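Engineer: okay, structure incoming, though there's no sequence with it:
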């Protein structure tokens, strides 16, 4: 998404206040291989770009006076009363250097355990990944179809595209199927209550 950014002269409160009256906000661009600079961006253009974005992280092609710069919005501030943007921080990207980004977890499918009376509980809707800027996925699919009663889907088991690594420590749960009250906690390999499975075998 292209976003026009002008160089900003002056950092005093009065200057920033006038910018906001004109529908603009102060911003800053920084990075490993760029000199930090103060910028001005249009609130309308910024909000429109955010609406069009499909990814959790916001990536921009900043159109500067001396050329374009791929950047990621690292931080922003909003007015606590109105919710309007008042400042934005952009980090200049190196397209051949990996970054860390947050992506949505798209939980899909009807879990087997839910069919058996259980309740699906989702713990995580987001995951942190490491990859090149151009490889950041819109979302990661979490298919819970095979999840039986008492079973858990862990973040480390979420499939990722080539070149994308999920950053996770230990067995962080994404979703689990909670057995109904009074049901046996133990389940067979198919996710059915073990007691029911044993009774079926005796017949």
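Structural biologist: Yep, that arrived. It should be emphasised that the depicted structure is a prediction, and the values quoted were computed from it without experimental measurement.

Engineer: C-alpha from now on. contacts and neighbour counts both.
Structural biologist: Will do.

Engineer: and for residue 141, nearest residue in space, chain neighbours not counted?
Structural biologist: Spatial nearest neighbour of residue 141, chain neighbours left out: residue 106 (4.9 Å); criterion: Cα to Cα, 6 or more residues apart in numbering.

Engineer: so which strand or helix has the one you found?
Structural biologist: strand 99-108 (DSSP states H and E).

Engineer: quick one: contacts of that strand?
Structural biologist: Applying Cα atoms under 8 Å, 6 or more residues apart in numbering, the contact partners of strand 99-108 are 55-57, 124-133, 136-145.

Engineer: buried ones from these, can you make that a ChimeraX selection?
Structural biologist: With 16 or more other Cα atoms under 10 Å as the burial test, the buried ones among these are selected in ChimeraX as follows:
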select :55,56,57,124,126,127,129,130,131,132,133,136,137,139,140,142,143,144
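
Engineer: against that first model, consider the following:
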């Protein structure tokens, strides 16, 4: 069951009114959607943070604005004040539960790669996946098991299982996880010294390749 958030319409957009809202623990925001127009709102900052922490970044919320019918929304964007680390503005998007939408979903690696135990270095180049799904089918996160990865192995988007609930739209060749071989003593010894003279290359020989 979706968490209900209570909000009120915001009529005064002056800076002084906005500062007063924040001092009172409220966060200003806007709610909008296709053919729905824009409505300026404010709601309790701590209540919103708790709901997102409990339900997830891509959760569907019921947003009750004043005494109107609750709207099914997603948190589309937010702004933080970097110094105080405070929430200063939020954007909600009214969703159509029957229509697919594109969102970013967290990518989480699970398991322990054997290659990492033998000296390799596990790297995760990608931390979010682009997913297309109906709102109720959006996963909170997508997990990838790396417990079979040896040194030199990798997992790409194409290796992920196909779901009947959502589609991953990233390039299939995009690397998700890989175990790199560690630098060896031989590699270091064979690396050219900064004082070594550069090897001369015959331009004619290069053209014959």
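Structural biologist: In hand now; what should we look at? All figures in this text were calculated on a predicted structure; none of them were measured in a lab.

Engineer: coming back round to it: can you report how many residues lie near the counterpart of the residue nearest to residue 141 of structure 1 in structure 2?
Structural biologist: Using TM-score structural alignment as the criterion, the counterpart of residue 106 of structure 1 in structure 2 is residue 108. Counted with other Cα atoms under 10 Å, residues neighbouring residue 108 of structure 2 total 15.

Engineer: name the helices or strands packed onto the top strand by length along structure 1?
Structural biologist: Counting residues, the longest strand in structure 1 under DSSP state E turns out to be strand 67-78. Contacts defined by 3 or more Cα pairs under 8 Å, 6 or more residues apart in numbering; DSSP states H and E place strand 67-78 of structure 1 against strand 59-64, strand 85-92.

Engineer: got a markdown table for those, with distance to residue 28 of structure 1 too?
Structural biologist: Putting these into a markdown table (distance: least, Cα to Cα, whole Å) gives the following:
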| stretch | distance to residue 28 of structure 1 |
| --- | --- |
| strand 59-64 | 11 |
| strand 85-92 | 5 |
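
Engineer: can you check which of the ones you listed gets nearest to residue 36 of structure 1?
Structural biologist: strand 85-92 (9.5 Å; Cα to Cα).

Engineer: do a quick rundown of the strands in structure 1.
Structural biologist: So, for structure 1 - with DSSP E - the strands run 2-4, 6-7, 24-30, 37-42, 59-64, 67-78, 85-92, 99-108, 119-122, 126-131, 139-143, 152-154, 165-166, 173-178.

Engineer: could you dump those to a markdown table with distance to residue 50 of structure 1?
Structural biologist: Shown next, in a markdown table, are those (distance: least, Cα to Cα, whole Å):
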| stretch | distance to residue 50 of structure 1 |
| --- | --- |
| strand 2-4 | 11 |
| strand 6-7 | 19 |
| strand 24-30 | 15 |
| strand 37-42 | 12 |
| strand 59-64 | 9 |
| strand 67-78 | 10 |
| strand 85-92 | 12 |
| strand 99-108 | 15 |
| strand 119-122 | 26 |
| strand 126-131 | 18 |
| strand 139-143 | 16 |
| strand 152-154 | 30 |
| strand 165-166 | 24 |
| strand 173-178 | 27 |
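
Engineer: closest to residue 13 of structure 1 out of these?
Structural biologist: Counting by Cα to Cα, residue 13 of structure 1 lies closest to strand 24-30 out of those; the figure is 10.4 Å.
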